[in-house]
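Trainee: model the following, please.
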Amino acid sequence: MNVKVDQYVDLKPHNTMGISCFARYLTRVTSEQQLSEVLLWAKAENLPVCPLGEGSNVVFSGDYEGLVILVAITGCETTESNGRVLVKAGAGENWHGFVRWALDQGLYGIENLSLIPGCVGAAPIQNIGAYGVEIKDVFHSLQAMDVTTGEVISLDADACQFGYRDSVFKGELRDRYVITSVTLSLSKVFESCLGYGHLQKEVLQEAGDQPVTGQLVSDVICRIRNAKLPSPEHLGNAGSFFKNPVICDGHYKELLKTEPDIVLFPAGNGRWKLAAGWVIEHCGFKGVVRESGAGVYKHQALVLVNHGSADGQAILALAEEIQQAVRERFGVLLEREPRVY
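Mentor: Okay, the predicted model is just below:
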């Protein structure tokens, strides 16, 4: 095999939660050919595999007794189709860097997803979304390699079964494929999506008498996110730790009797989306720090943080404590966003 494989590697530099644990084996691939080689090797050695981009949406609960594959396949290709521009990006491209690159090319549709941490390959797994836009809105297709056979397949949006922070890769196809590239359908014409009131206010205020541009929307969103979320370089975190729970209209009306100030948003079909950060804060967790080093960010209760010494078990224990408190007070179960290994 022409790909280097290291043994017993500390994964702390490879996960934004800053959890120190060890991978039995770790390798880095920059092409589909290299990925195919290491997958064949892992199969021969009967090892589980963990594909990893920038580790921004994972929690390692302990040492990983398998092969961690750092997917570093990069590059962008563009083709025009029916008035749209199809952009094929390697799974290892940094997501925010890709968004800014697209803006520099005069391509629009993902500017609202600026500064979301992670790589391009992880975007469809999570169906990342922010400020009224989800990856599914511009998704065209992806390529992925079968972990067992090495076969490369192509999946369109229907096959990916996108849902709220969800896809087929978190269900039926979990652990079966490694995404190698993602193709998005972007526009050469900018159309702003400013459905969130505070975003619209800040963008229009910043624009003044000038027209709103995609670059401006991206810049404002970056500023908002930087103010709300800690940088993993200074405080370990995996971004939003829980999904916003969706409840039915009857549950919503019952909650209003005891929680008249509760923050919700219409989710369609008589359902409501609860602001997870709000319910966590009102259960008294905002800013807490446990002796283990696990904590909740002081400026945003939706973000669990590592103050330097917490391991994965400590982070997950705090998450379970939060889930129990929220379930007892609000009757909803918060679902974790990060993947646990």
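Trainee: from here on, just use CA atoms for contacts and neighbour counts.
Mentor: Will do.
Trainee: buried set for the longest helix along the chain?
Mentor: The longest helix of the chain (DSSP state H) is helix 312-330. Buried residues in helix 312-330, counting neighbours by 16 or more other C-alpha atoms under 10 Å, are found at 312-316, 318-319, 322-326, 330.
Trainee: with stretch 27-45 instead?
Mentor: By neighbour count on 16+ other C-alpha under 10 Å, the buried set for stretch 27-45 is 27-30, 32, 34-36, 38-40, 42.
Trainee: one more sequence to fold, the one below, so I can look at both together:
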Amino acid sequence: MSELMTDYALQAHNTFGFKVHARYALRIENEAMLRAALVDTRTADLPRLVLGGGSNIVLTGDFDGIVWLISMKGRRLVHEDEQAWFVEAGAGENWHEFVAWTLEQGCPGLENLALIPGLVGAAPVQNIGAYGLEIAEHLATLNAIELSTGKTVVFDKADCGFAYRDSFFKQQGRGRFVITSVTFRLPKKWRPRCDYADLARQFSVAGMPDAQPTSRDIFEAVVAIRRAKLPNPAEIGNVGSFFKNPAVSAEDFDLLLAREADIVAYRQPDRRVKLAAGWLIEQCGWKGRGLGPAAVHAQHALVLINKGGAQGQDILELAGAIQHDVDARFGVQLELEPTVI
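Mentor: Have a look, this model is predicted:
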């Protein structure tokens, strides 16, 4: 039976760096260990929390239950056909290292998602996305253990219910499944995705606006942009973007545009308009400001940071103040990206 760790410090398992503890913790390295944990009489009646890299979570205090630390490793080329490569990674693999590995194998497609913190198993839950790409575009299947039965269930893309920073696993499936591995379909007819403003600007500055960048070029550009704009969680506690970009109707956007001529927004295929949450926050004067040990990053208004000694409630208090001000000025409600526990 796996070692049950008591009074386990979770500071290294949440990228805000909150100094909180779990009553018990158990490292899960394969599906057999997960199934054994399901019937472990030592913790059968306790609340459960599944943690990977903790890059999209706000822990508001000690967890009086059992934390499963997902550590399933492994990455491989499953197979290929004339159209695509199929690559698989264990849920406990580091996401950025997995993206780099796919390029080393000559399988491009995920390079726009470089340097996103966290583990592979959490990526479908959040439907992570950046620089014009979401993982929903390339996900083929994933394996997950159903907690009520201990059986492995295979999900395809349609089963995952992907939406903007959302999925079945954040909604109806929350608390019902633990993802154990993910397989991606990477088309062999690769095309660069570098029309996103920051990427286009990066290549223009590099003196190659009309050249065809390679997947490695895009990977390195994304890494450079993220390092320049976003704080390293190992140095400053954060979970990346804290708020989703809100979408409004075309009619509501026209009313906003009449008042705010410089508003940053992106029209969507469904006629809705996505607003840049960072711009809204900055216009309300929050960029670089804070409340106590929690603050808005000076270089990116979407990022809330732990200046040192902050707890989850400090971050949520700051987030609430920002939401209030954005709503008061623009009539727009900001929604949190991370999960609050």
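Trainee: average offset of the longest helix of structure 1 relative to structure 2?
Mentor: Taken over the aligned residues, the distance from helix 312-330 of structure 1 to structure 2 averages 0.9 Å (mean C-alpha distance after the TM-score superposition for structure 1).
Trainee: could you list the residues in contact with that helix?
Mentor: With contacts defined as C-alpha atoms under 8 Å, 6 or more residues apart in numbering, helix 312-330 of structure 1 is touched by 19, 59-62, 255, 279-280, 283, 285, 292-295, 304-306, 332-334.
Trainee: now render the buried residues of stretch 27-45 of structure 1 as a markdown table, adding distance to Trp101 of structure 1 and secondary structure.
Mentor: Shown next, in a markdown table, are those (distance: C-alpha to C-alpha, whole Å; DSSP: H, G, I helix; E, B strand; the rest coil):
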| residue | distance to Trp101 of structure 1 | secondary structure |
| --- | --- | --- |
| Thr27 | 27 | strand |
| Arg28 | 24 | strand |
| Val29 | 23 | strand |
| Thr30 | 20 | coil |
| Glu32 | 23 | helix |
| Gln34 | 26 | helix |
| Leu35 | 26 | helix |
| Ser36 | 29 | helix |
| Val38 | 30 | helix |
| Leu39 | 31 | helix |
| Leu40 | 34 | helix |
| Ala42 | 35 | helix |
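Trainee: tell me if Ala25 of structure 2 really is in a strand.
Mentor: Yes - Ala25 of structure 2 forms part of a strand when assessed by DSSP: H, G, I helix; E, B strand; the rest coil.
Trainee: measure it to Thr141 of structure 2 for me?
Mentor: 29 Å (C-alpha to C-alpha, to the nearest Å).
Trainee: for the two, indicate the residue with more neighbours.
Mentor: Neighbour count, other C-alpha atoms under 10 Å: between Ala25 of structure 2 and Thr141, Ala25 has more, with 25 against 20.
Trainee: mind checking how far Ala136 of structure 2 is from Gly161 of structure 2?
Mentor: 9 Å.
Trainee: the two: which has the busier surroundings?
Mentor: A count of neighbours by other C-alpha under 10 Å puts Ala136 above the other of Ala136 of structure 2 and Gly161, at 22 against 19.
Trainee: which SS class is that one?
Mentor: With three-state DSSP as the criterion, Ala136 of structure 2 reads helix.
Trainee: which one in structure 1 is aligned with it?
Mentor: Applying TM-score structural alignment, one finds that Ala136 of structure 2 aligns to Lys136 in structure 1.
Trainee: next one: Glu93 of structure 2
Mentor: By TM-score structural alignment, Glu93 of structure 2 lines up with Glu93.
Trainee: quick one, helices of structure 2?
Mentor: Under DSSP H, structure 2 gives helices at 31-38, 95-104, 123-126, 197-205, 215-229, 250-259, 277-283, 312-330.
Trainee: nearest to Ile70 of structure 2, out of those?
Mentor: helix 31-38 (9.1 Å; C-alpha to C-alpha).
Trainee: which residues in structure 1 does the closest one align to?
Mentor: The aligned range for helix 31-38 of structure 2 is 32-39, by TM-score structural alignment.
Trainee: for Ile110 of structure 1, state which of the buried residues of stretch 27-45 of structure 1 is nearest.
Mentor: Thr30 (24.9 Å).
Trainee: any idea how far Ala72 of structure 1 is from the closest one?
Mentor: Distance from Thr30 of structure 1 to Ala72 of structure 1, counting by C-alpha to C-alpha: 5 Å.
Trainee: just the buried residues of helix 312-330 of structure 1 now: which is nearest Asp6 of structure 1?
Mentor: The closest of the buried residues of helix 312-330 of structure 1, once distances to Asp6 of structure 1 are taken by C-alpha to C-alpha, is Gly312, at 22.4 Å.
Trainee: what does the closest one correspond to in structure 2?
Mentor: For Gly312 of structure 1, the residue aligned by TM-score structural alignment is Gly312.
Trainee: if anything else comes up later, I'll come back, but that's it for now.
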